[in-house]
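S.K.: Coordinates only, no sequence provided:
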């Protein structure tokens, strides 16, 4: 009995000094500010989280993995809910409304730098967060255009994705779209893109109006890059700056934390759009640097490395460039 009592005293003392054993679920809720409408809802969210926690632990414990997974805002969500954070729909005819597309000149790829990284470039706007609105297409289109405008005129600019969500009739707002269609709309219909400060983001389709006279940046030329040609994409990055691409997202991508993403379990259909802002090599693996639109809590402060040269998740099939007028 004396030994049991002494053990209990020691346990209580350790709890006082070091705190109660960590509860991953409560830590996750507190870190991400998660609140739920009912006990049943929280129970389901906890179940989702624990399944994701097991997946993350299993992956990270394997030897020779090239990337690490981690918890973020998606860890308690279902696959269906995750799909609301995507938003790329490839048109049945990818050349639709591309009468203004400029032909891409044959580029010199032999003199490419071994690495290129625009993440700290003055013309690249801060990472944004599309929220629960499937308009990754708009963020990809605007991200590339912001850089192109700054590159031409020397002034950083932050443009409005909301304008595209509300008014681009070639696309479907929060239900998906395509970055080339967005450039076509901005060039031929809207007369340019308005500044974000004048038309802020709401993560839903609105019925508001804006003054077209306030548009700031217009599109010059734009077009598809040759498919499955990584060196040409590298050359385009050097010549134009960041380029838009479409990818097929899988569950592991949602919880990507660091390293070079190499998961081949992607679907056959692209469903999200991001911006490629550079390339490099880690150990022996070539990679693209992608800028996502899920906030800085995803990946490496909003960026990720995706294996280059193998068309992982279809990243080298639908690359496109844009210039400013």
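M.R.: Okay, I see it. Worth saying up front: this structure is predicted, and the values here are computed from it rather than measured. Residues are numbered from 1 along each chain as shown.

S.K.: C-alpha only now, for contacts and for neighbours.
M.R.: OK.

S.K.: Check the spacing between the closest residue to residue 187 other than its chain neighbours and residue 170 real quick.
M.R.: Nearest residue to residue 187, sequence neighbours excluded (CA to CA, 6 or more residues apart in numbering): residue 219, at 5.2 Å. Distance of residue 219 to residue 170, computed by CA to CA, to the nearest Å: 16 Å.

S.K.: Please compare the first structure with the one that follows:
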């Protein structure tokens, strides 16, 4: 029997998903279609169905506590809710732990190493402390923020956090918001150097990419259209694509491996976005991992005080502001898990107590003017070959399609699908999606 679905706007889906997926017997096919994450492999589907049931149970229990005033944040299903713990850690994080690796899979970000001490940064920080007045609340203008992106299955959070900060840096220095979308892939590939803690899909420190961009590629990156994201298939060598000239570029950076929340407030006020790290749970801290991954709103305070040390961190994010709700101080943090997650891709996280170790390390790219002629927006890429999946899925929308442990990002209309990002493996999209050598999947 065919499954017929139309993928509704992301925000609407995210807000209603907990009601449309059965609490006692979740249908993994229905969940996958609703959240754009189709899995063909039977064994993988069974693992995900189990994870989904566990997350639904945890969400139900936690939200009951929220309704009774025992928690300051609430949870909901999102596209991460069917990921087993090991897959989530490998795919959705990306901060490398330099000193004492304890997990089989890092969430993708390393704590910054002592070798990153930067005297120029300390001098600049000392000047800023004398000159920057920090208000009680501050949020960078939405005109200085680009759209939330999704790192998909690659542990590339540090690259995505860096590009988000760079885009704000450029906008605050005169770039045009219209069409600004820089290539994370070029940064991942060109900066790749495990000896300097930039290790592709296996993570990086929060400072690795800002340090690289401040002294390489003339401080500029290509447009996303010119060098699209390849997810789990990076080149790990520089493609030398033309840069997207916007009238500004990265000229230097601030790297502070011994940061604090007061310093981060000052940096947010001055620069708009700050790259920082935090602990987002792991397989041995299931309660934190579950609450962080399924966060939906309120002020997050799911990490106990024992997780405030910088050597706990495993995820890179960007902080875009800070404020206060009902006497509770919070950071406004931008993630790289797409707009399904959290508050359209953002989280409010408790401020002033190093919640989840946030603010223990900070990095900021700094921009200046660029005299190169402005680039025109590149044309859209040519359409990719199509594959007809309508014999099983009559679907319309954007999906992550997993077959034989290969995830392809596709765009479908009435069951006719084509790649929306990345490159085709081999000469047949249907072969990639379902093993078919014809132009159809699941044909009778």
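M.R.: Arrived safely, thanks for sending. Worth saying up front: this structure is predicted, and the values here are computed from it rather than measured.

S.K.: just to revisit the earlier point, looking at residue 219 and residue 170 of structure 1, which one has more neighbours?
M.R.: Each of residue 219 of structure 1 and residue 170 has its neighbours counted (other CA atoms under 10 Å); residue 219 has more, 22 against 17.

S.K.: Tell me where structure 2 has helices.
M.R.: Counting by DSSP state H, one finds helices in structure 2 at the ranges 10-20, 28-34, 42-67, 85-91, 119-131, 157-172, 184-190, 208-215, 261-271, 286-293, 429-434.

S.K.: quick revisit: could I get the contacting residues of the residue nearest to residue 187 of structure 1?
M.R.: Shown here is residue 219 of structure 1, whose contacts under the criterion CA atoms under 8 Å, 6 or more residues apart in numbering are 145, 183, 186-187, 192, 322-325.

S.K.: Separate out the buried members of those residues.
M.R.: By neighbour count, with 16 or more other CA atoms under 10 Å, the contacts of residue 219 of structure 1 hold 145, 183, 186-187, 192, 322-324 as buried.

S.K.: which position in structure 1 aligns with residue 314 of structure 2?
M.R.: Counting by TM-score structural alignment, residue 314 of structure 2 corresponds to residue 271 in structure 1.

S.K.: any idea how far residue 104 of structure 1 is from its match?
M.R.: Distance from residue 271 of structure 1 to residue 104 of structure 1, by CA to CA: 25 Å.

S.K.: More neighbours: which of those two?
M.R.: When neighbours are counted by other CA under 10 Å, residue 271 of structure 1 and residue 104 differ, and residue 271 comes out ahead with 23 against 14.

S.K.: Pretty sure the more buried one sits against residue 247.
M.R.: Yes. If you go by CA atoms under 8 Å, residue 271 of structure 1 and residue 247 touch, sitting 6.2 Å apart.

S.K.: Without its sequence neighbours, what residue ends up closest to the match of residue 314 of structure 2?
M.R.: That would be residue 88: by CA to CA, 6+ apart, it lies 4.5 Å from residue 271 of structure 1.

S.K.: residue in structure 2 matching that neighbour?
M.R.: Mapped onto structure 2 by TM-score structural alignment, residue 88 of structure 1 lines up with residue 95.

S.K.: List the residues that contact that match.
M.R.: Contacts of residue 95 of structure 2 by CA under 8 Å, 6+ apart are 106-111, 155-158, 203-206, 277, 313-316.

S.K.: For ChimeraX, what selects the buried ones among these?
M.R.: Buried residues within these, by 16+ other CA under 10 Å, are selected in ChimeraX with:
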select :106,107,108,109,110,111,155,156,157,158,203,204,205,206,277,313,314,315,316
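
S.K.: Okay, and which of the contacts of residue 95 of structure 2 map to strands?
M.R.: Among those, the residues falling in strands (DSSP state E) are 108-110, 204-205, 277, 315-316.

S.K.: how about those in TSV, adding distance to residue 409 of structure 2?
M.R.: What follows is those, written out as TSV (distance: CA to CA, whole Å):
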residue	distance to residue 409 of structure 2
108	21
109	24
110	27
204	24
205	27
277	27
315	23
316	23
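
S.K.: From those residues, pick the one nearest residue 399 of structure 2.
M.R.: Using CA to CA, residue 108 is the member of those that lies nearest residue 399 of structure 2, at 23.2 Å.

S.K.: need the contact list for that closest one.
M.R.: Contact analysis of residue 108 of structure 2 by CA under 8 Å, 6+ apart lists 89-90, 92-96, 155-158, 201-204, 314-316.

S.K.: Residue 84 of structure 2 too?
M.R.: By CA under 8 Å, 6+ apart, residue 84 of structure 2 lies in contact with 47-48, 51.
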